[in-house]
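**Student:** here are the coordinates; sequence isn't available:
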């Protein structure tokens, strides 16, 4: 019989370890815990061991010096398989590092070596209510009545590391339970605003609110919530693009996880959970829109826009066609005041004629331009009190004019990425010193 698994995600300081410690003290189940941290000393594992009064600490399996979703994935898989073989327990709980993406971890239990031994029950993301409101929901720097002066994330590293805000929203968008923690640090109105925004970003997930990581075990254990295809497609920005597909009759998606890999090959792994979720109340001013154009952006004007996006734009994600990058399908991901541009594959139209024909036969409904093929821009836009028309007009102003369409696009100054694994990060706000 497969052992149930719960994955616990959330940014650094959200309260994952506190929640886990409380769970270990309050449940009567025999739990095995895998704690992952990035660093030579696994602080979280030490905290969990101390709080649960374990004599040997052997029930807490710690992976260090890496992230379980990437660099030490092989060690992770071997560890969880060995753990089940050598020890008896009722449930495995994984506390992922605050810099881990949940989807690659989940896939190891669905399609990886651990799939035969374990059954993934739930992916839980813990959200710091105060920090989330200040970062994504406050209208200005003075909004809210919390007393804590929490620092905002610093800008990207020189190597183009993806912004923390982007990772936070990835953790929110791929889960089936959202635990809004530290609600004692926000007002009731702020908490309701945070919940409404989370409902928009992840319509499928159940949301619970708490203080000090206090949550009854039945909310976390013994509830079969997880479905890989549903979780993959549940993000609010993906639903916005799907809605645009339904309206426009276009069903071509270049998302990195669905159709493009590093070699430019395409495969369709899409799914729909049919979940019908009410939109957040209009009183919060939260809107979800899409932007679809079949004309390229001018790289310089696009850069200028991305460096001055309105603060009311909470999330933007999708595919961009940038002049001078005729081969590269570039994903744009905006969160907070940071925007990442990253090559996630190739346009089908940039491949050889034989390969184009192969892909087009497999996608008979693919919208295709005789000259430009499948190149397009398709973005989802999620905002709060956002002037939608003004933003759409600014995006349109970034498109090439009729005269520019006839220019030599290689002469444009172009900072867009040219290959996978080399993201470009732009900031639309004053960089923080992290203090």
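**Tutor:** That came through, no problem. Here the structure is a predicted model, which means the values were calculated and not measured.
**Student:** C-alpha only now, for contacts and for neighbours.
**Tutor:** Will do.
**Student:** OK, contacts around residue 297?
**Tutor:** For residue 297, the contact set (C-alpha atoms under 8 Å, 6 or more residues apart in numbering) comprises 320, 321, 322, 323, 398, 399, 400.
**Student:** And here is the other one:
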């Protein structure tokens, strides 16, 4: 479920919902279809209320909450892999992360429903960011302390961090291998 799934029935109960992968849609599915009629849409119950903002926001109606997790040290790959199984009730999470066994690469973290992908984005040296973690978590009645409680133990300890990248690259890494850096 995403924001479109939640809001669309009130705006237009006859709308066709298209499922996509990474937002990719065949233009023929949405352009020139002749399916939209502004007069019919304006006559639908709730249309004016939705546009005027006179409704209960979905965040309140469905108990949707979000929190941003930030940390300045890399994840230990094996501990991160174990931590990932502890999340429950997430609708979405997205951001950037740093995995110690892949110290030079910034990774994109993208999760929707039960599907999580952590893939290379670019070299930290070419990014405008300092290496670290910045991931937004969105869920229904989300425990706002949950991501920190789950992920902090997956970060490198002080001793591990002090050992440096030459040691980090030899850490046990059960995460899927990366072949190339993706262009995002």
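**Tutor:** Good, I have the coordinates. On a predicted model such as this, the values are computed, not experimentally measured, just so you know.
**Student:** just to revisit the earlier point, next step: the contacts of residue 297 of the first structure restricted to strands.
**Tutor:** Judged by DSSP state E, those include residue 320 as members of strands.
**Student:** Now tabulate the contacts of residue 297 of the first structure in TSV and tack on neighbour count.
**Tutor:** As requested, the contacts of residue 297 of the first structure are exported to TSV (neighbours: other C-alpha atoms under 10 Å):
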residue	neighbour count
320	27
321	27
322	27
323	22
398	20
399	22
400	20
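**Student:** Tell me which two of the contacts of residue 297 of the first structure sit farthest apart.
**Tutor:** Largest separation among the contacts of residue 297 of the first structure by C-alpha to C-alpha: 320 and 400, giving 13.1 Å.
**Student:** Between the two, which contacts overlap?
**Tutor:** Common neighbours of residue 320 of the first structure and residue 400 (criterion: C-alpha under 8 Å, 6+ apart): 296, 297.
**Student:** With distance to residue 282 of the first structure as new columns, can the contacts of residue 297 of the first structure be given to me in TSV?
**Tutor:** What follows is the contacts of residue 297 of the first structure, written out as TSV (distance: C-alpha to C-alpha, whole Å):
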residue	distance to residue 282 of the first structure
320	30
321	33
322	34
323	38
398	30
399	31
400	35
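**Student:** Nearest to residue 173 of the first structure among the contacts of residue 297 of the first structure?
**Tutor:** Here the nearest of the contacts of residue 297 of the first structure to residue 173 of the first structure, counting by C-alpha to C-alpha, is residue 320; it sits at 20.6 Å.
**Student:** What is the aligned counterpart of the closest one in the second structure?
**Tutor:** With TM-score structural alignment defining the correspondence, residue 320 of the first structure maps onto residue 97 in the second structure.
**Student:** any idea how far that match is from residue 151 of the second structure?
**Tutor:** Remark: distance between residue 97 of the second structure and residue 151 of the second structure (C-alpha to C-alpha, to the nearest Å) = 11 Å.
**Student:** so where do the helices sit in the second structure?
**Tutor:** Along the second structure, the stretches classed as helices by DSSP state H are 3-11, 38-43, 47-52, 58-61, 77-84, 146-151, 158-163, 165-168.
**Student:** For residue 112 of the second structure, which of these is the nearest?
**Tutor:** Closest approach to residue 112 of the second structure among the helices of the second structure is made by helix 3-11 (11.8 Å; C-alpha to C-alpha).
**Student:** Quick check: buried residues in the closest one?
**Tutor:** 10, 11 (16 or more other C-alpha atoms under 10 Å).
**Student:** residues in contact with residue 125 of the second structure?
**Tutor:** Each residue near residue 125 of the second structure by C-alpha under 8 Å, 6+ apart is listed here: residue 104.
**Student:** and what of the one 5 residues further on?
**Tutor:** The contact partners of residue 130 of the second structure, by C-alpha under 8 Å, 6+ apart, come to residue 124.
**Student:** Over to residue 82 of the second structure?
**Tutor:** Applying C-alpha under 8 Å, 6+ apart to residue 82 of the second structure gives no contacts.
**Student:** Most remote residue from the middle of the second structure, which is it?
**Tutor:** Distance from the C-alpha centroid of the second structure peaks at residue 39, with 36.3 Å (C-alpha atoms, centre = their mean).
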